[in-house]
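> Have a look; sequence and predicted model below, questions after that.
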Amino acid sequence: MPICRVKSGAVEERHNAKTNSINRSQTVGLDLGNGFELPFRVGLGQRPAYPPGEYDIDPQSFALSEYGDLVLKRYVDLVPLQAKAAPVAAKA
């Protein structure tokens, strides 16, 4: 299972002169299980930065392109891996 690793809460801000707006993003490493991480940017918009930790990509972040290809939406949401694990009910 791929794991997204946030190593720093640092936010990158880039000024867009055309729209006179600021684009905020955060760098995340995508570990595909082969020991190497692929860095990619997660757009934040006005949302707060993700704290360091391990995450999965929220299924709502996936979409289909006009040609039927699987793509990620502009703003990818990350879900902490601890939040995905459902508690196991104790047997009596």
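Yes, it's here.
> okay, CA-based contacts and neighbour counts for the rest of this
Will do.
> show me where the protein has helices.
All helices of the chain, identified by DSSP state H, fall at 81-84.
> which residues does the closest residue to residue 60 other than its chain neighbours contact?
Counting by Cα to Cα, 6 or more residues apart in numbering, residue 77 is the residue found nearest to residue 60 once chain neighbours are left out, at 7.8 Å. Contacts of residue 77 were listed using Cα atoms under 8 Å, 6 or more residues apart in numbering, and they are 57-58, 60-61.
> hmm, which two among these are most spread apart?
The distance between the two most remote of the contacts of residue 77 (Cα to Cα) is 8.4 Å, for 57 and 60.
> A further structure is provided below for comparison with the first:
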Amino acid sequence: MPRINVKDTNVHERTFNGKDGKPQIIREQRAALDLGDGYELPFRVGLGSGPVYSVGAYDVSPESFSLGRFGDLELSRYLKLVMVKPTGAVAPKAA
């Protein structure tokens, strides 16, 4: 199953003037898509005004998918990622 790997918490910001002349800021974080073949495909995750993703492995949230006008599968411009729980993680014992 494909995984999204976030390796650092650096946020890249770009500023430009919008159509209305007001400054706009694009916030992005770098991540990589791991298809399981040993090679990763780097890409940018748009953060909007949302929080920075911490370092770790993620799956794409089902909220990021939708159907287009003609029934095609579409992926949201601003992906929502869900952290993958490490395998072998043991829940703490109740006191």
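Received it, and whenever you're ready, just let me know what you need. Remember, predicted model here, so these are calculated numbers, not experimental data.
> What's the TM-score once they're superposed?
Between these two chains, after superposing, the TM-score reads 0.82 (TM-score structural alignment, normalised by the length of the first structure); 84 aligned residues with a Cα RMSD of 1.7 Å.
> one step back: mapped onto the second structure, which of the contacts of residue 77 of the first structure hold?
Checked against the second structure using both residues aligned by TM-score structural alignment, their matches' Cα atoms under 8 Å, the contacts of residue 77 of the first structure keep these contacts: 57-58, 60-61.
> which strands and helices sit next to the lengthiest strand in the first structure?
In the first structure, with assignment by DSSP state E, the single longest strand is strand 21-31. Packing contacts for strand 21-31 of the first structure, counted by 3 or more Cα pairs under 8 Å, 6 or more residues apart in numbering; DSSP states H and E, involve strand 3-6, strand 12-16, strand 37-43.
> List the buried residues of the last one.
Within strand 37-43 of the first structure, the residues that qualify as buried by neighbour count (16 or more other Cα atoms under 10 Å) are 37, 42-43.
> Name all residues that make contact with the spatially most central residue of the first structure.
By Cα atoms, centre = their mean, the first structure has its centre lying nearest to residue 78, at 4.1 Å. Contact partners of residue 78 of the first structure, counting by Cα under 8 Å, 6+ apart, are 55-58.
> again, 10 Å this time
Residue 78 of the first structure makes contacts with 4-6, 42, 50, 54-61, as judged by Cα atoms under 10 Å, 6 or more residues apart in numbering.
> Equivalent analysis for residue 10 of the second structure, please.
Listed by Cα under 10 Å, 6+ apart, the contact set of residue 10 of the second structure reads 28-30, 52-54.
> Can you tell me which of these are buried?
Neighbour-count burial (16+ other Cα under 10 Å) applied to those gives 28-30, 52-53.
> Matching residue 48 of the first structure against the second structure, which residue comes up?
Superposed on the second structure with TM-score structural alignment, residue 48 of the first structure falls opposite residue 51.
> quick one on the thing from earlier: which residue packs closest to the aligned partner of the residue nearest to the centre of the first structure in the second structure, ignoring adjacent ones?
Using TM-score structural alignment, the equivalent of residue 78 of the first structure in the second structure is residue 81. Ranked by Cα to Cα, 6+ apart and with sequence neighbours excluded, the top spatial neighbour of residue 81 of the second structure is residue 60, at 4.8 Å.
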